[in-house]
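[1] how would this look folded up:
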Amino acid sequence: MTVGWQALKRYIQRDLLPLLADLRLAIGLLLAIAGFSIAGTVIEQGQSLAFYQANYPEDPALFGFLSWQVLLGLGLDHVYRTWWFLALLILFGASLTACTFTRQFPALKAARQWRYYTRPRQFQKLALSTEVSQGSLAAMVGFLGQRRYRVFQSDHTLYARKGIVGRIGPIVVHASMLIILAGAILGAMTGFSAQEMVPSGETFQVRNILDAGPWAQAQIPRDWSVRVNRFWIDYTPDGTIDQFYSDLSVLDQAGDEVDRKTIHVNEPLRYQGVTLYQADWGIAAVRVKLNNSPVLTVPMRRLGPEEMGRFWGTWLPTDPDLSEGVSLLAKDLQGMVLVYDQSGKLVSTVREGMATEVNGVALSLVDVVGSTGLQIKADPGIPLVYAGFALLMAGVLMSYVSHSQIWALEVDGRLYVGGRTNRAQVAFERELMELLDRLSAQTEALPLATGLSTSASSGA
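    As a prediction, the model looks like this:
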C-alpha cells in the first residue's frame, strides 16, 4: 500500500504536475474554450427542435456538415452545459492551479528570500553592475529609502528590493481566473432560463423552461408568483415603438404583494436571485361589445411569419348560430382594429371607445389587451464571475509593477553596486545611474556595465 502511494506521488510530482503546468497546454485549452464560447454565441441556444430543423437543414448543411442532427448530437444547442465544455473548464482550472503551485508560488518565495553578495566576483552575473572609488552604504540607504526600496544591511553588505507586489500579481490573476471558472461551472449546473408571454392582469409562475442545469430545480421559484398589473407601449410621433413597459408585482403564496417594479428594456426586476427582463410583446385579446351585450374578451393569435410584419387576428361571430361573423386584425396597441367581412373585404376601422355597424350589429371596441414577453433567468454563478473579473483587473495591474533588486558590497575602500529588474529596464538603469551619481558626488564613476561579459571586466 505504501509502495503504491509513493509511486502515485512520484507520478503526480514528476509527470502529471509538469504536464498540467505546461504553458502550451494552457494556451490550447484557452483557445478551445474561446472557440466553443464563440460557437455558443453564434448558434442560438435552447431553442426547439423545429427551430433547429428549420434553420440547420440536412440538405444543404451549413458549411457542408453542420446540420441539425450534428448540432444536437454535439450539444451545440446548449454548449455551456455540455459535459465536454465543463470538462474543458475543469481541466483548464487544474492547469492554472498546477502552474500556480509549481511556478508562481516558488517564484514568489524566491523573490521574498535573498542573500548578500560578499565577494566582488558575484556582481559579474548581474545585468547591471559597476564599482565606484568613493561612496558608502549609508548614503545608499538614504537614497533607496526615498525610492521606496526595502533595505537589508549587514556589516559591509546591502540588499534592497521593491515591487514584490509584481510577483504576487500573477498569482492573483490565476486565482481570479479560477474564481471565474468556478462561477461559470456553478451557473451552468444550477442556472436556468425561461420565457413567458403573459397578458395584462394575469398572474403566472415560471413554467416555460428553455434551458436548465441539472441542479437548477432549487432555483426555479415555487413559493412565489408574478402578476402583470399592466403592460403598455410608448410610441413616437411617427408611430414606431419608443419603449414598452410592464408593471409587475411579486406575490407570495398567500397572494400578498412582496415586491413591485415597472420594468422596461435594460431595467429588469430582480427577486431572490431570479431576474425578469422585458424582452418581447404581443396582443393577447380584444375586448368588444355586440349591441348591448356584456364585454366579450376574444383571444387573438399571431398571424404569418415575422418577416411579413407583426399582426394579430381573430374571428368574431355576429350571429348566435355562428353563420355570420367578422375577422378582427390588429398590429399594435394604439387602439385601432381593422374589421373584415367573410369574403376578406375591409368593411370598417374601429378605435377604442368607438363603435361601427357590421352585419346589422353594433360592434364596440372596448380595448386591445396586450401581453408582455418576459425573459426569466437565474445564474447563481454571476457574483463569482463579477468578483473574478474585478480581481483579474487588480491582478493585471499588480503584474505591471517592476520587481527590482539592488546589491552593494563595500570592501577595500571600493563600493561594488549591481542590480536587476524583471521589466522597465530603461527606467531601472536611470534609477541606478542616479544612485551612482549621488554616490560619486564629484568623483567620476566608472562606466556602467551592461551584460554579463562587460560586467565581468568592470566588477572583477
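[2] can we go C-alpha only for contacts and neighbour counts from here?
    Noted.
[3] OK, contacts around V141?
    Contacts for V141 (CA atoms under 8 Å, 6 or more residues apart in numbering) come out as V151.
[4] let's see 10 Å
    147, 149-153, 158-160 (CA atoms under 10 Å, 6 or more residues apart in numbering).
[5] next one: P268
    246, 261-262, 275-279, 374-376.
[6] picking up where we left off before, biggest separation within the contacts of V141, which pair?
    By the measure CA to CA, R147 and Q153 form the most distant pair in those, at 16.4 Å.
[7] neighbour-wise, which of these two wins?
    Q153 (15 against 11; other CA atoms under 10 Å).
[8] quick one: the strands in the stretch 351-460 of the chain?
    355-358, 361-378, 404-411, 414-421, 449-450 (DSSP state E, counting those that start in this stretch).
[9] tell me where this protein has helices.
    Assignment of helices within the chain using DSSP state H yields the ranges 2-11, 17-20, 23-42, 49-55, 68-74, 83-99, 105-112, 137-146, 165-190, 382-399, 425-440, 452-459.
[10] and for comparison, fold this next one:
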Amino acid sequence: MKKNDNMLWRFFASVKLALITLFILASTSIIGTLIPQKNPPAFYIKEFGPELGRLFQILDLADMYNSWWFVAILALFSINLIICTIDRLPNVWRMVVMDNLRQPIDTLAKMPFRSSFLITGEMATATATVKKIMTDGGWKAKADEKENSTLLFSQKQAWCRLGVYAVHLSILLIFAGAIIGTVAGYKGSIMIPEGGSTDKIYQYGTNKPIPLGFEVRCDSFKLTLYDSGMPKEYRSDLTVMDRSNNLSFSKSIIVNDPLDYRGITFYQASYDALQGLKVEIYNKKTGRQQGFEIPFGQKTSWPGTKVEFGIINMQQTRGMARLKVWFSDGSGNPETFWMDGDTTRTLVSPDGEYEFYASQLYATGLQVTKDPGVWTVYFGCILMLVGLYVAFFLSHRRIWVYINKEDGQCRVLVCGTSSKNKLGFEKDFSALSERFRQNDTIQTT
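    Below you'll find the model as predicted:
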C-alpha cells in the first residue's frame, strides 16, 4: 500500500494535525501558570473545593507538565513531526540535489524572472562571454553544451530548503533532552549546617534520599543584609570531598553562581538560623587561637586555659543577631557585654588581651539538580535558532541561461526563480541582467 493510500499515514502526516496539536499545547500550558504546581492534594481541596480538588488529582493538574495527558499530546506532536518529515523530506532533498541542467527548455520562458539578449558570433564565443558575465556577477555556472545550444545553470543556498527540517529535528532534540533529564536526572534539596557535611540529598516530592557518590561540606555561611534588614546576598563556602577519586576542592557559591561537579549542580537557594553559635578566641599574649561551636546559654571552657565564656542572650535586629556575651579568663571579674554577630570584640584583662569573635550558626539550603539531558536541550535550542534563520531569511535562488544558434547569431534567454524573498531576488536578477546589457557584444531584445 502506498503512503498516500494509507489513512493512518495521512492522518499523522497532516499539517492540520500539527497546528491543532500546537494550539492544544499552547492552550493547556496556560493551566500550569494559573494553578500552583506540585502542592499536596489537601492544598487543592482547600483552595478550590472538594470537587475541583479531586478533578485536579485525576487529571494530574498539580503536576501538569508531567501529567499523562500532557505527555501524550507531546508524544502525538512528536510522531506527527517525524511522519511529516519522512513524508516531505524526500521531495525537498530532490530539489536540493537535482540536476537542473535537465530542465525542459519550454518551461524556462514561463519563469517569473526572465530577459533575453542577442550575441553576434559563434556558440563557443557566446558561451564563454555568458559564463564570464555570470561568474563576475557571483553566479558560478555549470554547462550542458550541445552542437547548436548550451544550457547554463547556477544556484545559491540550495540547502536552505532544509531549514524547516532542522527546526523539526531541534524540537525532537529538545523533547529527547527533557526525557533524558526526567528519566536519568533528579531535583532535590538539602540543608547543611556550618561545619556539617552530607553525601546524599532528598528528592523533591518524594523526599527519597539520593546518594551523591561524594561528600559536600559547608565550611561557612555568610549572610549580607541591606540597611532595611532584608537579605542582600547568601554565600556558602563549600568543599567537595570525593574519596573515590582522592579529590578535594572548595568553592564559594552565591545565587546564580552554583557549584558543578560530576554533572550535579548545587544552587544557593535558602538558609536557616540555628540555635548554635560560632566563637573564635585569639590570645594576643600567647598567640593561641581556638574555634568553638557552642549551644546558646551554656558556659564553655577553653581547654588548657582558664578562659570561660558563653552567650547568655540574643536579639534579632533587622535580621542581624545581637549577642550578650559572658567572658572570664580567671584573672579578674567576669565581663558581660553586647556585641553584633559576625564581628570581633577586643577584650583587655589583667592577664592578657583577647580578640573575641562570635556569630550565629546557619544552615545553608541548597537546591541540587542532575540533568544529563541539558546539553541535548541546549544543542536543540541552538539548532532551532539556526534552522529558523535559514528557513525564514535565506532562499534557494536559481538562474538558467539558455543559448541557441539563430541566423548567425546566438539568442540568450536568462531566467530565474527563488523559493522565497521574491523582491530580494528581483534585485539580484536585475543586477545580473544589467551586466549583460553593459557588455558591448550583447544586444537587448
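[11] report the TM-score for the pair.
    For this chain pair, the superposition-based TM-score is 0.74 by TM-score structural alignment, normalised by the length of structure 2; 381 aligned residues with a CA RMSD of 3.6 Å.
[12] follow-up on the earlier one: turn the contacts of V141 of structure 1 into CSV, including distance to L86 of structure 1.
    Converted to CSV, those look like this (distance: CA to CA, whole Å):
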residue, distance to L86 of structure 1
R147, 48
Y149, 45
R150, 45
V151, 48
F152, 49
Q153, 52
L158, 51
Y159, 48
A160, 46
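[13] need the contact list for the residue nearest to the spatial centre of structure 1.
    Among the residues of structure 1, the one closest to the centroid is V385, at 6.4 Å (CA atoms, centre = their mean). For V385 of structure 1, the contacting residues are 176-184, 186-187, 391, by CA under 10 Å, 6+ apart.
[14] that one matches what in structure 2?
    By TM-score structural alignment, V385 of structure 1 lines up with V377 in structure 2.
[15] can you tell me how far its match is from K370 of structure 2?
    14 Å (CA to CA, to the nearest Å).
[16] any shared contact partners between the two?
    Counting by CA under 10 Å, 6+ apart, the residues touching both V377 of structure 2 and K370 are G181.
[17] quick one: what's aligned to V79 of structure 1 in structure 2?
    By TM-score structural alignment, V79 of structure 1 lines up with M64.
[18] next, count neighbours for the closest residue to its match other than its chain neighbours.
    Nearest non-adjacent residue to M64 of structure 2, counting by CA to CA, 6 or more residues apart in numbering: G32, 6.1 Å away. Residues within reach of G32 of structure 2, counting by other CA under 10 Å, total 14.
[19] and the residue in structure 1 that G32 of structure 2 lines up against, what is it in contact with?
    Aligned by TM-score structural alignment, G32 of structure 2 pairs with G40 of structure 1. Applying CA under 10 Å, 6+ apart, one finds that G40 of structure 1 lies in contact with 34, 75-80.
[20] quick one: the strands in the stretch 201-350 of structure 1, in order.
    203-204, 209-212, 224-235, 241-252, 257-264, 269-271, 274-290, 296-299, 301-303, 311-317, 325-330, 336-340, 346-351.
[21] can I get the ones you listed in JSON lines with distance to R103 of structure 1 and mean neighbour count?
    Below are these laid out as JSON lines (distance: least, CA to CA, whole Å; neighbours: other CA atoms under 10 Å):
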{"stretch": "strand 203-204", "distance to R103 of structure 1": "54", "mean neighbour count": "16"}
{"stretch": "strand 209-212", "distance to R103 of structure 1": "38", "mean neighbour count": "18"}
{"stretch": "strand 224-235", "distance to R103 of structure 1": "50", "mean neighbour count": "18"}
{"stretch": "strand 241-252", "distance to R103 of structure 1": "52", "mean neighbour count": "18"}
{"stretch": "strand 257-264", "distance to R103 of structure 1": "49", "mean neighbour count": "15"}
{"stretch": "strand 269-271", "distance to R103 of structure 1": "43", "mean neighbour count": "17"}
{"stretch": "strand 274-290", "distance to R103 of structure 1": "41", "mean neighbour count": "21"}
{"stretch": "strand 296-299", "distance to R103 of structure 1": "67", "mean neighbour count": "16"}
{"stretch": "strand 301-303", "distance to R103 of structure 1": "61", "mean neighbour count": "15"}
{"stretch": "strand 311-317", "distance to R103 of structure 1": "63", "mean neighbour count": "18"}
{"stretch": "strand 325-330", "distance to R103 of structure 1": "67", "mean neighbour count": "21"}
{"stretch": "strand 336-340", "distance to R103 of structure 1": "71", "mean neighbour count": "20"}
{"stretch": "strand 346-351", "distance to R103 of structure 1": "74", "mean neighbour count": "15"}
